[in-house]
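> no letters, just coordinates:
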């Protein structure tokens, strides 16, 4: 968690609503608190929603089901139409369990023409209070505004909403230092200045600043055939920041909403 750069309070929120909740599920059940939880991860792309899921999968110590839109579509078209029911049947069998639904808007967003029936099936599974004991649902989205209010606002479904925002200055600086710790920088490369210049970039884009700058520095050494050290210049870093800030797509993580209107029959892939 310490190296994830998830922002102030995010780690504590996750620990409180997942680890603490599951470790004390008998206590909550004794006091009539339903032993299920719904958590919505939202915010700009590239800021750790998927990374947080991977950390939870590795460190939560309980069973974990990871489902993307590709997996759900594959189930619907190759196994059974009620794909969400299949997912939650498995989750109940192996509970305690976390069900992680990545990019839920691609499945039940308002822009999908085929989402109404799927939304109803999803809500039926979420509302299974008794059957869903010890099941935590985490859903992610870059576009919470396209979710039906029955998901985003109705109490008892996703009561915990965690925003993964673009990093502040201190976080940007931490990312630059972490991913640049094994690299060499010229004296004019001030990471404080670069962190300032990178304001508005996602965590993933800030990491890419270091990668692009190192590639630029490497190309210079190889081109000049000096055989010297690869040292990153201030202009390498600022050039990378400028490229990522001014491009139409910041680091390639700006999801294309048109994906939400692609018919399920056109989406391939096989369940992992």
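It's in. Since we're looking at a predicted model, the values are computed, not measured.
> C-alpha from now on. contacts and neighbour counts both.
Noted.
> correct me, but residue 95 touches residue 61?
No. Judged on Cα atoms under 8 Å, residue 95 makes no contact with residue 61 at a distance of 11.7 Å.
> higher neighbour count, the two?
More crowded of residue 95 and residue 61, by other Cα atoms under 10 Å: residue 95, with 18 against 11.
> and that one, which of the three is it?
Of the three states, residue 95 takes coil according to DSSP: H, G, I helix; E, B strand; the rest coil.
> residue 44: neighbouring residues, count only.
When neighbours are counted by other Cα under 10 Å, residue 44 comes out with 20.
> kindly apply the preceding question to residue 221 instead.
15.
> where exactly do the strands run in the protein?
Here the chain has its strands, by DSSP state E, at 36-42, 63-67, 97-101, 135-141, 160-163, 184-185, 231-232.
> and the contacts of the fifth one?
Contacts of strand 160-163 from elsewhere in the structure, counted by Cα atoms under 8 Å, 6 or more residues apart in numbering, are 10, 13, 38, 39, 40, 41, 42, 43.
> can you tell me how far the nearest residue to residue 88 once chain neighbours are set aside is from residue 107?
Ranked by Cα to Cα, 6 or more residues apart in numbering and with sequence neighbours excluded, the top spatial neighbour of residue 88 is residue 125, at 6.8 Å. Distance, residue 125 to residue 107, using Cα to Cα, to the nearest Å: 15 Å.
> of the two, who's got more company?
Here residue 125 and residue 107 are compared on neighbour count by other Cα under 10 Å; more neighbours surround residue 107, at 25 against 18.
> so that one touches residue 69, yeah?
Yes. With contact defined as Cα under 8 Å, residue 107 reaches residue 69; the gap is 6.0 Å.
> in addition, the following structure is provided for comparison:
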């Protein structure tokens, strides 16, 4: 599975939740990949002593890892050239357009490609309800509406700044909105191109 989406959309959080379930409920193992060749050696050695244990490999920011280590060993890891039973490969990227089509257009490497967007209104409501259970209904609804397009990290900052440091609500949202606008601009002051497969230049 390849999960892609903007920074802060919750890809890493999803991986940690899946990892916790795999380890606690299935007695599985999770291997975080940096160097694909080392990962291949480790997986081979692990399979010799753990024939049937469920394994998940995780490659976060796959585009950066491929740029660092090259494509060959990653392609071997994800394709039939190197194959082990009962292993699921997870990878994330903020910039799928930077991955060669040999990664994204070949089901034998990633048979599931999932876009992870920013938290929806229902997700933001649920987040604030859990993190700040003392909020009244009006405040909960107001925060959830004002945080349209916010990442999970931004939602956390809202809670910390207002509830923990008692900062003014309007000032907090103004600061975070300004931060989001600046991040969306490039060095020329133009809006950044959105990351996505439609922008693929390969």
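On my side now, so go ahead. Since the model is a prediction, treat every value here as computed from it, not as a measurement.
> quantify their similarity with the TM-score.
The TM-score (TM-score structural alignment, normalised by the length of structure 2) is 0.75; 176 aligned residues with a Cα RMSD of 2.6 Å.
> stretch 43-62 of structure 1: how far from the chain's middle?
Centre-to-centre, stretch 43-62 of structure 1 and its host chain are 6 Å apart (Cα atoms, centre = their mean, to the nearest Å).
> and what of stretch 75-82 of structure 2?
Distance of stretch 75-82 of structure 2 from the chain centroid (Cα atoms, centre = their mean) equals 23 Å.
> contacts for it, please.
Taking Cα under 8 Å, 6+ apart as the rule, stretch 75-82 of structure 2 contacts 36, 40, 83, 89, 103, 108, 109, 110.
> I'd like the distance between the equivalent of residue 50 of structure 1 over in structure 2 and residue 54 of structure 2.
Superposed on structure 2 with TM-score structural alignment, residue 50 of structure 1 falls opposite residue 12. As judged by Cα to Cα, residue 12 of structure 2 and residue 54 of structure 2 stand 20 Å apart.
> and what of residue 68 of structure 2?
From residue 68 of structure 2 over to residue 54 of structure 2 the distance is 28 Å, taken as Cα to Cα.
> what's the spacing between whichever residue in structure 2 pairs up with residue 128 of structure 1 and residue 170 of structure 2?
Matched across to structure 2, residue 128 of structure 1 falls on residue 80, judged by TM-score structural alignment. Using Cα to Cα, residue 80 of structure 2 is found at 55 Å from residue 170 of structure 2.
> how about residue 15 of structure 2?
Taken as Cα to Cα, the span from residue 15 of structure 2 to residue 170 of structure 2 is 33 Å.
> now do residue 38 of structure 2
50 Å.
> one more: residue 152 of structure 2?
Distance from residue 152 of structure 2 to residue 170 of structure 2, by Cα to Cα: 19 Å.
> out of those two, which sits in the more crowded spot?
Taking neighbours as other Cα under 10 Å, residue 152 of structure 2 and residue 170 compare with residue 152 leading, 19 against 9.
> that one -> structure 1?
Superposed on structure 1 with TM-score structural alignment, residue 152 of structure 2 falls opposite residue 203.
> residue 41 of structure 2 too?
Taking TM-score structural alignment, the alignment pairs residue 41 of structure 2 with residue 86 from structure 1.
> also residue 163 of structure 2?
By TM-score structural alignment, residue 163 of structure 2 lines up with residue 214 in structure 1.
> how about residue 101 of structure 2?
So, by TM-score structural alignment, residue 101 of structure 2 is matched to residue 149.
> and the helices in the stretch 101-250 of structure 1?
Remark: helices assigned in the stretch 101-250 of structure 1 by DSSP state H, counting those that start in this stretch are 105-108, 115-126, 149-152, 169-180, 191-197, 203-224, 234-246.
> output those helices in CSV; the columns should cover distance to residue 26 of structure 1.
Below are the helices of the stretch 101-250 of structure 1 laid out as CSV (distance: least, Cα to Cα, whole Å):
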stretch, distance to residue 26 of structure 1
helix 105-108, 33
helix 115-126, 21
helix 149-152, 27
helix 169-180, 38
helix 191-197, 46
helix 203-224, 38
helix 234-246, 49
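> highest average neighbour count across the ones you listed?
Each of the helices of the stretch 101-250 of structure 1 was assessed for mean neighbour count using mean count of other Cα atoms under 10 Å. The highest is helix 105-108, with a mean of 24.
> report the distance from stretch 40-48 of structure 2 to the chain centre.
That offset, for stretch 40-48 of structure 2, works out to 26 Å (Cα atoms, centre = their mean).
> flag every buried residue along that stretch.
By neighbour count with 16 or more other Cα atoms under 10 Å, stretch 40-48 of structure 2 contains the buried residues 40, 43, 47.
> which residues touch it?
Counting by Cα under 8 Å, 6+ apart, 77, 82, 84 sit against stretch 40-48 of structure 2.
> turn the residues you listed into CSV, including distance to residue 178 of structure 2.
Below are these laid out as CSV (distance: Cα to Cα, whole Å):
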residue, distance to residue 178 of structure 2
77, 42
82, 47
84, 48
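> for the residues you listed, which one is nearest residue 124 of structure 2?
Nearest to residue 124 of structure 2, judged by Cα to Cα, of those is residue 77 at 36.7 Å.
> any idea how far the spatially most central residue of structure 1 lies from residue 114 of structure 1?
Residue closest to the average C-alpha location in structure 1 (Cα atoms, centre = their mean): residue 49, at 2.0 Å. To residue 114 of structure 1, residue 49 of structure 1 is 26 Å away according to Cα to Cα.
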